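**Student:** Predicted structure and sequence below. I'll ask about it afterward.
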Amino acid sequence: MLNQPGGQPGSAAPANAAAESTATLTKESPPGASNGRPPAGRAAGGGRLRALADLRNLSLVGVLAVLVAVGGFTKPNEFLTTDNLQLVLTQASVIGVVTVGMTFVITSGGIDLSVGAMVALASVWATTLATQDFGLGGILMCAVLVGLGCGLVNGVLIAYGGLVPFIATLAMLASARGLALHLSDGKTQVVTVQPVLDLGLPDAYVLGVPPLVMIFALVTVVGWLVLNRTTFGRRTVAIGGNPEAARLAGIDVRRQRLMLYLLSGLCCGIAAFMLIVLTGSGQNTNGNLYELDAIAAAIIGGTLLSGGRGTITGSVLGVLVFTTITNLFALNNLQSDIQQIAKGAIIVAAVLVQKGRTNHEG
């Protein structure tokens, strides 16, 4: 009997089924794969990628060490104080939570330009007088629900409406900012709920660690576990690398994208609550340029802008780098425009490095 393509001698499988099997292997498996088994060298390739990730993270740690040294040299009596280091970590916590959600979105091949506006809307809505009547729980729940609601709209428009992520989230950026301005009437809404304010006081610190930093640490750990140790994380990477191959492999790409934008909205809601605790108020200007900072931190941390690869650890290190730079500029009385130029230069450099590595790996 004749051998069927991709089958065993004597196989009675229809020719079209065998062709589909061969096509699937050709599309989803690298050259050298046989009978669905990993090809020789794949483990070595994975080890090489891990080595590159470790090197990148070590590089970011080195950059942080240099920044700390610069701060200690230029402002030894201000930068290295406990209060300033707590301030840096607290400021990094808010944008850090947003960046965790952004990392998932970018890893999937998407983008979310509305994160800053969602933080603003959630912070304003959660600090209205009607919401404050429900106390700390009401403020937290409102912030999270508003973030989830915005993420749901983004996800539905992108996953089921067919809109490009750039356009959908840009529309959300404008709408959420406008609604935040309308709700607040352009005024700062002061929080009068004492338990919320108490979370930002030194008395609430645990072993010298602010509660907001602990929330950031918890979100980071959960994000790392989800991205690296769950099916949800593997699906996120898969649709970022090749959406069509992921669909053929049985992944519901649309539902996965919806869940990812819901996750981004959830992170924005949590960050909005943290910002309320930090500032004791809600403003329509909250979260300004958060989208820039979150995308930049994820990119310099090693998350591939085109999707298919993401790292929570690198994103967190990227957040710490940018927050430390901001703190150094403030302590040395340098203008904010120079700070923005420096951030832009870092982003360009990170993208160029990514491009070079991608070409090398290809």
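**Tutor:** Cool, got the structure. Numbers count the residues shown, from 1 in each chain.

**Student:** From here on, just use CA atoms for contacts and neighbour counts.
**Tutor:** Noted.

**Student:** elements contacting the longest helix seen in the chain?
**Tutor:** The longest helix of the chain (DSSP state H) is helix 42-74. If you count contacts as 3 or more Cα pairs under 8 Å, 6 or more residues apart in numbering; DSSP states H and E, helix 42-74 packs onto helix 290-301, helix 312-331.

**Student:** what comes up buried for the first one?
**Tutor:** Within helix 290-301, the residues scored as buried using 16 or more other Cα atoms under 10 Å are Tyr290, Glu291, Asp293, Ala294, Ile295, Ala296, Ala297, Ala298, Ile299, Ile300, Gly301.

**Student:** which element follows the longest helix of the chain toward the C-terminus?
**Tutor:** helix 82-107 (DSSP states H and E).

**Student:** quick one, that following helix and helix 312-331 angle?
**Tutor:** 140 degrees (axes from the mean of the first three to the mean of the last three Cα atoms, to 10 degrees).

**Student:** Tell me the helices and strands packed up against helix 82-107.
**Tutor:** Using 3+ Cα pairs under 8 Å, 6+ apart: helix 82-107 touches helix 211-229, helix 231-241, helix 253-279, helix 290-301, helix 312-331.

**Student:** Select, out of those, the one closest to Val105.
**Tutor:** Set against Val105 and scored by Cα to Cα, these come closest in helix 253-279, at 6.0 Å.

**Student:** and the angle from that closest one to helix 82-107?
**Tutor:** Using the same axes, to 10 degrees: helix 253-279 against helix 82-107 is 170 degrees.

**Student:** Pull the distance from helix 253-279 to the chain's centre.
**Tutor:** Remark: helix 253-279 is offset 10 Å from the chain centroid, using Cα atoms, centre = their mean, to the nearest Å.

**Student:** need the next SSE after the helix or strand hosting Met141, C-terminal direction.
**Tutor:** When elements are assigned from DSSP H and E, Met141 belongs to helix 135-155. Note on helix 135-155: by DSSP H and E, the next helix or strand toward the C-terminus is helix 165-184.

**Student:** let's bring in a second one:
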Amino acid sequence: MLAGRGGSVTELASATTAPAAKTTWWRDDASEPVRRNLGLTGVLVVLVVIGLSTAPNTFLTGGNISNILTQASAIGVITIGMTFVIIGGGIDLSVGSLTALAAVWCTTLSTQSFGAGGMVFTAVVVGTVAGAVNGVLIAYGRMVPFIATLAMMVGAQGLAEKISNKQTQVVNVGSINRLAANDILGIPVLVLIFAVVTAACWVLLNRTTFGRRTVAVGGNAEAARLAGINVRRQTVLLYALSGLCCGIAAIMVVAQSNAGSSGQGVLYELDAIAAAIIGGTSLTGGRGTVIGSLLGVLVFTTITNLFILNNLPTEVQNIVKGAIIVGAVLVQQFQPRELFRRR
């Protein structure tokens, strides 16, 4: 038998081929989203405890819970679209302006003359087309996503102001005005719309080829191209999906305010990006979950609700949100699984 400095050939072969020690499920990389979602659920529990302590008579009432979910609906739909874009390796700074543009365009007098169906169709088409333009500029114009969507943000905002002449456009279509006030089995319609969009996008991300291609493109675009994925087309579709979500959110915003204005959607892009990051979506692409983004939206909306109930200033609320975003990014930089691997 041959022997070397480290032992016999047989011993070396057995050491090389020995199976790696199995790790418990919660230390495995695949369980990282589960751990993060459980952590976010814990944060929500803490916020509920704070709410019960600071506003015991109002926080956990049915009306306030319904209000939290309703306020989370429009920004939640936008966040779902943003999640797909970030997982795909991009960023979309134009979602707030696209929401305002879709809201203004669908509330013009000529559009309202076609009724609720015409308004919904217009908002969805405007959002989707504008989002697709973002995708074309990035995929075929080879523009950096930050610059392309920044240009769209400015341009869409200007177009919304031009169409509305910087005036608020009152909605006269009764079915749209009643949308935010209606409920089904006690659940607000806007919350149901948010739930349907979330469920559909969860299936799209986790159970379809489109979702797998999104993760692949965001993880390594060149490897995805070599694997036969049309990276450019996928990029256009991702931004079109984000625009579609903006169009849906525009109808929800219009229903809540009974009007369309170029001022709607201000800073929505920051809220959406922040909620997606809090939910575990990696800014470098290739990783993220719809459920995590949902929980991120609920965390931010609940914080906002607590500040309102306790009459705390908006500037303090923004400081807290900024600190949460920084903390979430730091957590992404120093993943707990690296610590688990050392043990």
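**Tutor:** In hand now; what should we look at? Quick caveat, the model's predicted, so the values are computed rather than measured.

**Student:** TM-score for these two?
**Tutor:** Once superposed, chain against chain, the TM-score is 0.90 (TM-score structural alignment, normalised by the length of the second structure); 323 aligned residues with a Cα RMSD of 2.0 Å.

**Student:** do you know which of the helices and strands packed on helix 82-107 of the first structure lies nearest Leu173 of the first structure?
**Tutor:** Nearest of these (Cα to Cα): helix 290-301, 9.8 Å.

**Student:** ok, how many other residues are close to the residue mapped onto Leu148 of the first structure from the second structure?
**Tutor:** When the second structure is aligned by TM-score structural alignment, Leu148 of the first structure is paired with Thr128. Thr128 of the second structure has 25 neighbouring residues, counting by other Cα atoms under 10 Å.

**Student:** how close does Thr128 of the second structure sit to Thr198 of the second structure?
**Tutor:** 18 Å (Cα to Cα, to the nearest Å).

**Student:** What is the mean deviation of the helix holding Met141 of the first structure from its aligned residues in the second structure?
**Tutor:** Taken over the aligned residues, the distance from helix 135-155 of the first structure to the second structure averages 0.6 Å (mean Cα distance after the TM-score superposition for the first structure).

**Student:** and that helix, what other elements does it pack with?
**Tutor:** For helix 135-155 of the first structure, the contact count by 3+ Cα pairs under 8 Å, 6+ apart identifies helix 115-125, helix 129-132, helix 165-184, helix 194-198, helix 253-279 as packing neighbours.

**Student:** quick one, it and helix 165-184 angle?
**Tutor:** Using the same axes, to 10 degrees: helix 135-155 of the first structure against helix 165-184 is 150 degrees.

**Student:** returning to that earlier point: in JSON lines: the buried residues of helix 290-301 of the first structure, plus distance to Ala350 of the first structure.
**Tutor:** JSON lines is the format used below for these (distance: Cα to Cα, whole Å):
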{"residue": "Tyr290", "distance to Ala350 of the first structure": "18"}
{"residue": "Glu291", "distance to Ala350 of the first structure": "17"}
{"residue": "Asp293", "distance to Ala350 of the first structure": "13"}
{"residue": "Ala294", "distance to Ala350 of the first structure": "14"}
{"residue": "Ile295", "distance to Ala350 of the first structure": "11"}
{"residue": "Ala296", "distance to Ala350 of the first structure": "9"}
{"residue": "Ala297", "distance to Ala350 of the first structure": "10"}
{"residue": "Ala298", "distance to Ala350 of the first structure": "10"}
{"residue": "Ile299", "distance to Ala350 of the first structure": "7"}
{"residue": "Ile300", "distance to Ala350 of the first structure": "5"}
{"residue": "Gly301", "distance to Ala350 of the first structure": "8"}
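
**Student:** What residues does the residue nearest the centre of the second structure make contact with?
**Tutor:** Central residue of the second structure (Cα atoms, centre = their mean): Thr79, 2.2 Å from the mean position. Neighbouring residues of Thr79 of the second structure by Cα atoms under 8 Å, 6 or more residues apart in numbering: Asp271, Ala272, Ile273, Ala275, Ala276, Ser293, Leu294, Val297.

**Student:** let's see 7 Å
**Tutor:** Ala272, Ile273, Ala275, Ala276, Ser293 (Cα atoms under 7 Å, 6 or more residues apart in numbering).

**Student:** repeat for Ile276 of the first structure
**Tutor:** Per Cα under 7 Å, 6+ apart, neighbours of Ile276 of the first structure: Ser123, Gly282.

**Student:** how about a cut-off of 8 Å?
**Tutor:** Going by Cα under 8 Å, 6+ apart, Ile276 of the first structure touches Ser123, Val191, Gly282.

**Student:** Ser242 of the second structure now?
**Tutor:** Taking Cα under 8 Å, 6+ apart as the test, what Ser242 of the second structure contacts is Ile78, Ile80, Gly81, Met82, Phe84, Val85, Val95, Thr128, Gly131.

**Student:** Roughly how far does the aligned partner of Lys343 of the first structure in the second structure sit from Gly327 of the second structure?
**Tutor:** Residue correspondence, TM-score structural alignment: Lys343 of the first structure in this structure matches Lys321 in the second structure. Separation of Lys321 of the second structure from Gly327 of the second structure (Cα to Cα): 10 Å.

**Student:** the more surrounded of the two?
**Tutor:** Neighbour count, other Cα under 10 Å: between Lys321 of the second structure and Gly327, Lys321 has more, with 18 against 13.
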